[in-house]
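>>> Make a model of this:
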Amino acid sequence: MIEVLTSFALNTVQDKGRVGVRRFGVSTSGVMDPLALTVGNTLLGNDENAACIEVQTFPFRIRFTIDCAFAVTGADCMARLGEVSLPPWWCAQAKAGDVLQLNAPKRGARGYITFRGGLDLPLILGSRSTHLRSGFGGFEGRPLMAGDALPLCSAAAPTEGRVGFGAEPPDIAIPAPVDGKALQVRALRAGEYDLFPTAMQDLFWSTLWKIGMQSDRGGYRLAGPKLLLPEPVEMRSHGVVPGVIQVPPAGEPIVQMSDANTAGGYPKIAAVVQADLWRLGQAKPGSFVTFKGVSYREAVAAMDPVENYLARVGTTSALYRAL
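Just a heads-up that it's a prediction; the model follows:
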């Protein structure tokens, strides 16, 4: 068991989310940083979709009631196991009674704790992710609170192997283009791009956007100039997915994130490429982002460095665990 000692708002159990159920009005949910989940599970020899704890408010503290291998990935949360500091993107062994604490990150927004074997919580619609809006999945369909006890999938745990090693963080292994003080995110033109006048299109690509304080797992509200249409456009609601950038009538873009609605009627100006969604998931409210237009071919090719990085982590982790 894992006992939660300290937890503030919106720390939840997540995996990679629900696939194939958006047609029923159920959003994907899942981690905001899928690379962090995959690497955490890979370090431990887990299935890459084993459920984790996504931490986005700090400090966060848990106590291990049994011996357990775990990994901490994502934002550099200055993790401590008892009195021992842990490097970022690292797996370690906890003993029964040990306390793990994650602190406010020096960089990034969300930390992830994976456990050997994963968390033993019910699969609902194929996922253990917490669906906050509907109140199901994860641990009782809600954020974690002090006193919660999370069971571990000991029966599904892989063969014990070495711990005490880590992975190169992906933002170092795959450097992000930086435009001044802003994260540069690649994006494709979306379905209603041509509805926007050329001046509004140019404004979208050239603006230094600030991620607003009202941003959350559902979407990032971007503060900057207004992207206004010549006249209001009424549209039927249509399917949306994480990464889609919609523009409401007031002109402030919204980037749909993990808990995005399954459908919406606002015009879509662009869509963040899959290879950069994890970077956006680690962007804090108040930070800045710019968008760079790419072609479909470039968007597909952008996944190559990500897949190569994960392959290297998998190979290296298997070798270390076997030592």
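>>> CA only for contacts and neighbour counts going forward, please
Noted.
>>> Is Thr316 in a helix, a strand, or coil?
helix (DSSP: H, G, I helix; E, B strand; the rest coil).
>>> gap between it and Gly166?
9 Å (C-alpha to C-alpha, to the nearest Å).
>>> can you check Gly281 too?
21 Å.
>>> Same check on Ala146?
Taking C-alpha to C-alpha, one finds Ala146 at 29 Å from Gly166.
>>> neighbour-wise, which of the two wins?
Gly166 (23 against 14; other C-alpha atoms under 10 Å).
>>> so who does the more buried one touch?
Gly166 sits next to 43, 87-91, 317 when contact means C-alpha atoms under 8 Å, 6 or more residues apart in numbering.
>>> repeat that for 7 Å
Neighbouring residues of Gly166 by C-alpha atoms under 7 Å, 6 or more residues apart in numbering: 89-91.
>>> which of those residues has the most neighbours?
Result: Cys91 is most packed of those (other C-alpha under 10 Å), 28 neighbours.
>>> In a strand, it, correct?
Yes - looking at Cys91 with three-state DSSP, it is inside a strand.
>>> Let me know the distance separating the nearest residue to it once chain neighbours are set aside from Gln101.
Spatial nearest neighbour of Cys91, excluding adjacent residues (C-alpha to C-alpha, 6 or more residues apart in numbering): Ala71 at 3.9 Å. Applying C-alpha to C-alpha, the value for Ala71 to Gln101 is 12 Å.
>>> These two: who's more crowded?
Taking other C-alpha under 10 Å, Ala71 and Gln101 do not tie; Ala71 has more neighbours (28 against 20).
>>> any residues touching the helix or strand hosting the more buried one, and which ones?
Remark: Ala71 resides in strand 68-74, with elements defined by DSSP states H and E. For strand 68-74, contacts defined as C-alpha under 7 Å, 6+ apart pick out 36, 40, 88-95, 110-116.
>>> Show residues contacting stretch 136-145.
4, 7, 9-14, 121, 124, 128-132, 135.
>>> Filter the contacts of strand 68-74 down to the ones in helices?
Per DSSP state H, helices hold the following members of the contacts of strand 68-74: 36, 40.
>>> Before we compare anything, build this one as well:
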Amino acid sequence: MSASLTLLQPGPQTSVQDAGRLGFQAYGVPVCGALDEPALRLANALVGNAANAAALELRLAGPVFEVTGGPARLALTGADAVIEVEQDGQTQRFGPWRAIDIPEGARVRIGPLRGSGGAILGFAGGIDVPVILGSRATDLKGRFGGHQGRALAAGDVVGLGPSPLHGPCLELQSPPSLAFGGTLRVVLGPQAEAFTEDAIATFLGTAYRVSREADRMGLRLEGVPLGFRQGADIVSDGIVTGSIQVPGSGLPILLLADHQTIGGYAKIATVISADLAAAGRLLPGAGIRFAAVSVAQAEEARRAQERVLAQQLAALVPVRALARVDHEALLRENLVSGVVSALESDEGRAAMDRIT
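The predicted structure is shown next:
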């Protein structure tokens, strides 16, 4: 029997995600999947899963849950947070980017995320929910996939797939930097000609800010409105993750994993795939600038990202054991050799005579 997670507190928006539901956009089905795919792959590697195993995606803060039905192994990636494991009145605290063995009956609390708006919590065996159209990812808008087609709620019980917990826990000793440099690289188009030259210059030359209207579907941006040659509307065509639509307001919308499959607004640019994880980590209020690159440069950036990820996966090592202090053993030992009292040495007695 495999372990299960009983949700005590779900977190702001905790959902089941994998690499996404590919191949069904022609039928109006969004891809969905993890906003930070490299973090998903690292989390799965840390716990011994295939790269596409389903995990929990956390937003802003993590859940509180109890492990039942057996032990579990987990790993948090994509953000910095404190992981508290409580059992029998004792609490241990761990950090991210490493696997942690959780005994049956333990309560786990994932604290607020730092350095990122989202994180991935992977489990050995993966999250065991039904496969729908080739994926376990949650489509929050369509209300299917994942756990009952929605974000997790208090009282939910989520099963883990079978996985023998053998071998040491692994860690990534040099985690990737989560610092956002402020710039997302884009390839202009596919409807760049729908915008004036001034609009293109403004788009590439000024800063935008993520508005409060930000979710897994996309980020509405605030800043200088962009002008059109003839208007925002086009004949609806396909949308990919990273497309930047510009509606009649002139303010861009950066579309993320849960985006619709077609749209009728002109798209000024597309964020390159190597920068999508950084876009998915952004929070309301974050500033963004856009820099245009060629298709060839975008492809090389993705190859470079894959090389770095391969190096990180190859660099996973067993967790370094922390030395434990046995206080009772220390008290039984005489740890001081030689003089233990000033009065027991000639020099000490002479010094005391001078003082007295």
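>>> hmm, back to that, distance between the strand holding Ala71 of the first structure and the chain's centre?
Distance, stretch centre to chain centre, for strand 68-74 of the first structure: 16 Å (C-alpha atoms, centre = their mean, to the nearest Å).
>>> against the second structure, where does that strand fall?
Mapping strand 68-74 of the first structure onto the second structure (TM-score structural alignment) gives residues 72-78.
>>> Now do the helices in the first structure.
Going by DSSP H, the first structure shows helices at 34-44, 170-173, 198-206, 274-281, 296-301, 303-322.
>>> In CSV: these, plus distance to Asp76 of the first structure and mean neighbour count.
Compiled in CSV, the helices of the first structure are given as follows (distance: least, C-alpha to C-alpha, whole Å; neighbours: other C-alpha atoms under 10 Å):
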stretch, distance to Asp76 of the first structure, mean neighbour count
helix 34-44, 11, 28
helix 170-173, 11, 13
helix 198-206, 30, 15
helix 274-281, 14, 20
helix 296-301, 28, 13
helix 303-322, 18, 15
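>>> To Pro253 of the first structure, which of those lies closest?
Ranking the helices of the first structure by proximity to Pro253 of the first structure (C-alpha to C-alpha) places helix 198-206 first, at 9.1 Å.
>>> can you list contacts of that closest one?
Contacts for helix 198-206 of the first structure (C-alpha under 7 Å, 6+ apart): 227, 291-292.
>>> how much does it stray from the second structure?
Comparison of helix 198-206 of the first structure with the second structure after fitting gives an average deviation of 0.6 Å (mean C-alpha distance after the TM-score superposition for the first structure).
>>> quick one on the thing from earlier: now distance to Ala223 of the first structure too, for the helices of the first structure, in CSV please.
Compiled in CSV, the helices of the first structure are given as follows (distance: least, C-alpha to C-alpha, whole Å):
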stretch, distance to Ala223 of the first structure
helix 34-44, 26
helix 170-173, 25
helix 198-206, 11
helix 274-281, 15
helix 296-301, 25
helix 303-322, 28
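>>> so which of those gets nearest His238 of the first structure?
helix 274-281 (20.0 Å).
>>> Kindly tell me how buried Arg236 of the first structure is, as a neighbour count.
Neighbour tally, Arg236 of the first structure, other C-alpha under 10 Å: 9.
>>> Distance of it relative to Gly219 of the first structure?
Taken as C-alpha to C-alpha, the span from Arg236 of the first structure to Gly219 of the first structure is 20 Å.
>>> so what corresponds to Gly134 of the second structure in the first structure?
Using TM-score structural alignment, Gly134 of the second structure lines up with Gly126 in the first structure.
>>> And the strands in the stretch 51-200 of the second structure, which stretches?
55-59, 64-68, 72-77, 83-87, 90-94, 99-102, 107-110, 118-123, 157-159, 170-171, 183-188 (DSSP state E, counting those that start in this stretch).
>>> The first structure: matching residues for the first one?
Residue correspondence for strand 55-59 of the second structure in the first structure, counting by TM-score structural alignment: residues 52-56.
>>> What are the buried residues along stretch 177-184 of the second structure?
Using 16 or more other C-alpha atoms under 10 Å as the burial criterion, the residues of stretch 177-184 of the second structure that qualify are 180, 184.
>>> And the contacts of it?
115-116, 271, 275, 278, 287-291.
>>> Only whichever of the residues you listed are buried, select them in PyMOL.
Per 16+ other C-alpha under 10 Å, the buried members of these correspond to this PyMOL selection:
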select buried, resi 115+116+271+275+278+287+288+289+290
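>>> Which secondary structure state does Ala329 of the second structure sit in?
helix.
>>> Trace it over to the first structure, please.
So Ala329 of the second structure corresponds to nothing, using TM-score structural alignment.
>>> now Ala329 of the second structure: how far from Arg212 of the second structure?
Ala329 of the second structure is 57 Å from Arg212 of the second structure, by C-alpha to C-alpha.
>>> Neighbour count for those two, which is higher?
Taking neighbours as other C-alpha under 10 Å, Ala329 of the second structure and Arg212 compare with Arg212 leading, 13 against 8.
>>> tell me the contacts of the closest residue in space to that one that isn't next to it in sequence?
Excluding its sequence neighbours, the residue lying closest to Arg212 of the second structure (C-alpha to C-alpha, 6+ apart) is Pro284, at 5.3 Å. Pro284 of the second structure is in contact with 210-212, 214, counting by C-alpha under 7 Å, 6+ apart.
>>> Flag every buried residue along stretch 114-124 of the second structure.
Result for stretch 114-124 of the second structure [16+ other C-alpha under 10 Å]: buried residues 114-124.
>>> Can you add distance to Glu57 of the second structure and give those residues back as CSV?
Below are those laid out as CSV (distance: C-alpha to C-alpha, whole Å):
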residue, distance to Glu57 of the second structure
Arg114, 15
Gly115, 15
Ser116, 12
Gly117, 11
Gly118, 7
Ala119, 6
Ile120, 5
Leu121, 6
Gly122, 9
Phe123, 12
Ala124, 15
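>>> Let me know the closest of the residues you listed to Leu251 of the second structure.
The closest of these, once distances to Leu251 of the second structure are taken by C-alpha to C-alpha, is Gly117, at 22.3 Å.
>>> Just tell me what the closest one corresponds to in the first structure.
Checking TM-score structural alignment: Gly117 of the second structure goes with Ala109.
>>> list the contacts for that match?
So Ala109 of the first structure contacts 56, 75, 282-284 (C-alpha under 7 Å, 6+ apart).
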